[in-house]
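K.L.:
Just to be clear, the model below is a prediction. Sequence and coordinates:
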Amino acid sequence: MVMKQVVIAGCGDVGTALGLQLHARGWQVYGLRRDPTSLPAEITPVAADLTQPEKPPGWPTKVDYLVYCPAAGKRDAEVYQRLYVEGLEHVLGWIKDSRQRLQHLLQVSSTAVYAQSQGEWVTENSRAEADTPTAVQLLAAEDVALRSGVPASVVRLGGIYGPGRNRLIGQVREGLQVPAEPPQYTNRIHRDDAAGLLAHLLALAEQRELLAPCYLGVDDEPASLFEVTGWLAEQLGTSLQPDGARSTRSGSKRCSNELARDTGWQPRYPSYREGYAELLKG
């Protein structure tokens, strides 16, 4: 069997978890990031700045799959434009320049591209019309992927949590105040489930299964922030304070993972309860 080779461009937290899963399946994994020295030994490092057009000297000679999943670090439209839009164009250019035939591209996006805010259910077929400057750039990056001329799918992830992502736990410990009404629905996915969904879709592509152009990567249970923080407070033995810092969240939508589940994928952490329970144990 010929070893499949994948480049994970923007190999951060989710990308590293994905790379380890793919390596365990016998894939050759290349992790591309500005400073790849902290990558585990299972992932071959490639040092590159995605915002620069020059192909990195460590670019692999063969690429079967590309996962484009950088993290901007801050919500700035110009940064998003350079990293998500132009960066993806650069990587696709490197592949073309190397005369490599890409079997599938997964472009990681966000459920933030949806503007729905009244608790509506959202699917892959819902209109994605968020007009924030960063959401506009994410949609532009999706367009680059889907018009690239190679088989491509966009994976819109909900809020990622997991090891090292404990901001909400810290806010609850400090007495975060969240209004019960109107409900502020939230959508999340554990880091390992996000990586697992990407690995699952790559496995389907390897089996020559026809993938949809878009998938929502969220757990089974959208939940109001009031419910989630109340549950966390109970687990932590604390309480939400009426005079505590007030949540500034404004969006409210419920994202469905039905299409992803129809492919055979199942989240290991089907709701916030299972995922946060494990984090709290640690």
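P.N.:
Structure's in. What do you need?
K.L.:
Could you use CA atoms for every contact and neighbour count after this?
P.N.:
Noted.
K.L.:
ok, longest helix in the protein?
P.N.:
helix 191-206 (DSSP state H).
K.L.:
and Gln171, helix, strand or coil?
P.N.:
Secondary structure, DSSP: H, G, I helix; E, B strand; the rest coil: Gln171 is helix.
K.L.:
Quick check: the gap between it and Glu181.
P.N.:
Per Cα to Cα, to the nearest Å, Gln171 is found 19 Å from Glu181.
K.L.:
The two: which has the busier surroundings?
P.N.:
In terms of neighbours (other Cα atoms under 10 Å), Gln171 is the more surrounded of Gln171 and Glu181; the figures are 18 against 8.
K.L.:
thinking again about what came up before, residues of the longest helix of the chain that come out buried?
P.N.:
Buried residues in helix 191-206, counted by 16 or more other Cα atoms under 10 Å: 191-202, 205.
K.L.:
what's near enough to touch Glu174?
P.N.:
Contact analysis of Glu174 by Cα atoms under 8 Å, 6 or more residues apart in numbering lists 244-245.
K.L.:
Relative to Gly26, how far out is it?
P.N.:
Distance, Glu174 to Gly26, by Cα to Cα: 45 Å.
K.L.:
can you pull out the helices in the stretch 151-282 of the chain?
P.N.:
Taking DSSP state H, counting those that start in this stretch to define them, one finds helices in the stretch 151-282 of the chain at 167-173, 191-206, 225-236, 258-262, 272-281.
K.L.:
now for the fourth one, which elements pack on it?
P.N.:
So the one you mean is helix 258-262. The elements that helix 258-262 packs onto, with contact taken as 3 or more Cα pairs under 8 Å, 6 or more residues apart in numbering; DSSP states H and E, are strand 214-217.
K.L.:
Identify the residues contacting the strand it packs on?
P.N.:
111, 123-124, 153-158, 189, 194, 197, 255-257, 259-260.
K.L.:
also this one, for the comparison:
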Amino acid sequence: MSAPSVLIAGCGDVGGRLATQLLALGWEVHGLRRDISRLPEGVIGVAGDLFNEDCPATWPIGAVDYLVYCAAATDHDEAGYRAAYVQGLQHVLGWLNDYGQVPERLLFVSSSSVYGQQQGEWVDETSPAVAAGYSGRVMLEAEQIALNSGIPASIVRLTGIYGPGREWLLTQVRRGYRVAVDPPLYANRIHADDAAGLMAFLLEAARRGVALEDVYIGVDDAPAALADVVGWLREYLGVTEWADDASVRRTGSKRCSNARAKALGWTPKYPSFREGYAAILEGRC
């Protein structure tokens, strides 16, 4: 049996981690990004721009068994999100059509920002997705394009991704970051390796013929109040100074469940922020 092929459109940090995991499983991996010199070793580069409707000259001409759309917005406004998630996806789907390629499954990487809950509610894939901001609304629009593409599709709604190079919170804690304790502001996280691992798990399941759901939430086992995360990091880092004022950069508060993914057999390598941040700070990931 020949190796399954996958095209990762938007093969950046998480996409590159996914590529590395799939290569280790024997997959043929094509990675689309502007600078293919930054792709992991072994990935077949597709030099292209998701924001440009012109098909990349190095587009794979053979079968594309699976497609992962894993873009990131470069401009964090509504136009930037629309370019990255709606128009970019439409471009890729058009290029597939131009070459007569029909993948067996599409994974579209979305965000938990599609959920507007703000009172600490538990959220799963059946919860109402009524986005509070433009980012979530654009994501919901892009999700529908994926689901209506004619390709069997699964949406992967990732929560706050952290990992090496994604260390904003660590920087803020070292500066004395202070957040309100009451009411608790719940936050959801997934280590970048686990975000990639969930997608690899879903692709492997699809390859085996497992029936997948339309939507999965990518989150660790333990959504936590931001004050608890900050408190643990302060103790771990030995930070004793506080900032003068409490500061929070966002208002959403919800607890996302990974029960659906775990019922399929997926288990995060870093089940909570404790294991994940310890691995970062100890240089183990």
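P.N.:
Noted; the coordinates are in hand. Remember, predicted model here, so these are calculated numbers, not experimental data.
K.L.:
now the longest helix of the first structure, how far from the centre of its chain.
P.N.:
11 Å (Cα atoms, centre = their mean, to the nearest Å).
K.L.:
Superposed on the second structure, what's the mean shift for it?
P.N.:
Overlaying the second structure shows helix 191-206 of the first structure at a mean distance of 0.3 Å from the equivalent residues (mean Cα distance after the TM-score superposition for the first structure).
K.L.:
which helices and strands does that helix pack with?
P.N.:
Against helix 191-206 of the first structure (3+ Cα pairs under 8 Å, 6+ apart) you get helix 13-24, strand 104-110, strand 159-161.
K.L.:
Including mean neighbour count, could the ones you listed go into a markdown table?
P.N.:
What follows is those, written out as a markdown table (neighbours: other Cα atoms under 10 Å):
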| stretch | mean neighbour count |
| --- | --- |
| helix 13-24 | 21 |
| strand 104-110 | 23 |
| strand 159-161 | 19 |
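K.L.:
Redo these as a markdown table? Include distance to Pro36 of the first structure.
P.N.:
Converted to a markdown table, these look like this (distance: least, Cα to Cα, whole Å):
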| stretch | distance to Pro36 of the first structure |
| --- | --- |
| helix 13-24 | 11 |
| strand 104-110 | 20 |
| strand 159-161 | 22 |
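K.L.:
To Trp265 of the first structure, which of the ones you listed lies closest?
P.N.:
Closest approach to Trp265 of the first structure among these (Cα to Cα): helix 13-24, 14.6 Å.
K.L.:
Which helix or strand lies directly C-terminal to that closest one?
P.N.:
Per DSSP states H and E, the first helix or strand lying C-terminal to helix 13-24 of the first structure is strand 28-33.
K.L.:
Give me the distance from that following strand to the chain's centre.
P.N.:
On Cα atoms, centre = their mean, the centre of strand 28-33 of the first structure falls 17 Å from that of its chain.
K.L.:
same check, this time on stretch 270-282 of the first structure
P.N.:
Distance, stretch centre to chain centre, for stretch 270-282 of the first structure: 19 Å (Cα atoms, centre = their mean).
K.L.:
same thing with stretch 52-64 of the second structure?
P.N.:
Chain-centre distance of stretch 52-64 of the second structure: 23 Å, with Cα atoms, centre = their mean.
K.L.:
what does stretch 176-192 of the second structure give?
P.N.:
Relative to its chain's centre, stretch 176-192 of the second structure lies at 19 Å (Cα atoms, centre = their mean).
K.L.:
Now for the spatially most central residue of the second structure: which residues touch it?
P.N.:
Among the residues of the second structure, the one closest to the centroid is Leu158, at 4.4 Å (Cα atoms, centre = their mean). Going by Cα under 8 Å, 6+ apart, Leu158 of the second structure touches 109-112, 190, 195, 217-219.
K.L.:
ok, so of those residues, who is nearest Gly94 of the second structure?
P.N.:
For the contacts of Leu158 of the second structure, the minimum distance to Gly94 of the second structure (Cα to Cα) is 18.3 Å, reached by Val109.
K.L.:
Just give me the neighbour total for the closest residue in space to His90 of the first structure that isn't next to it in sequence.
P.N.:
Nearest residue to His90 of the first structure, sequence neighbours excluded (Cα to Cα, 6 or more residues apart in numbering): Pro53, at 5.3 Å. Applying other Cα under 10 Å, we find 15 residues neighbouring Pro53 of the first structure.
K.L.:
Show me where the stretch 1-150 of the second structure has its helices.
P.N.:
13-24, 78-81, 88-98, 134-147.
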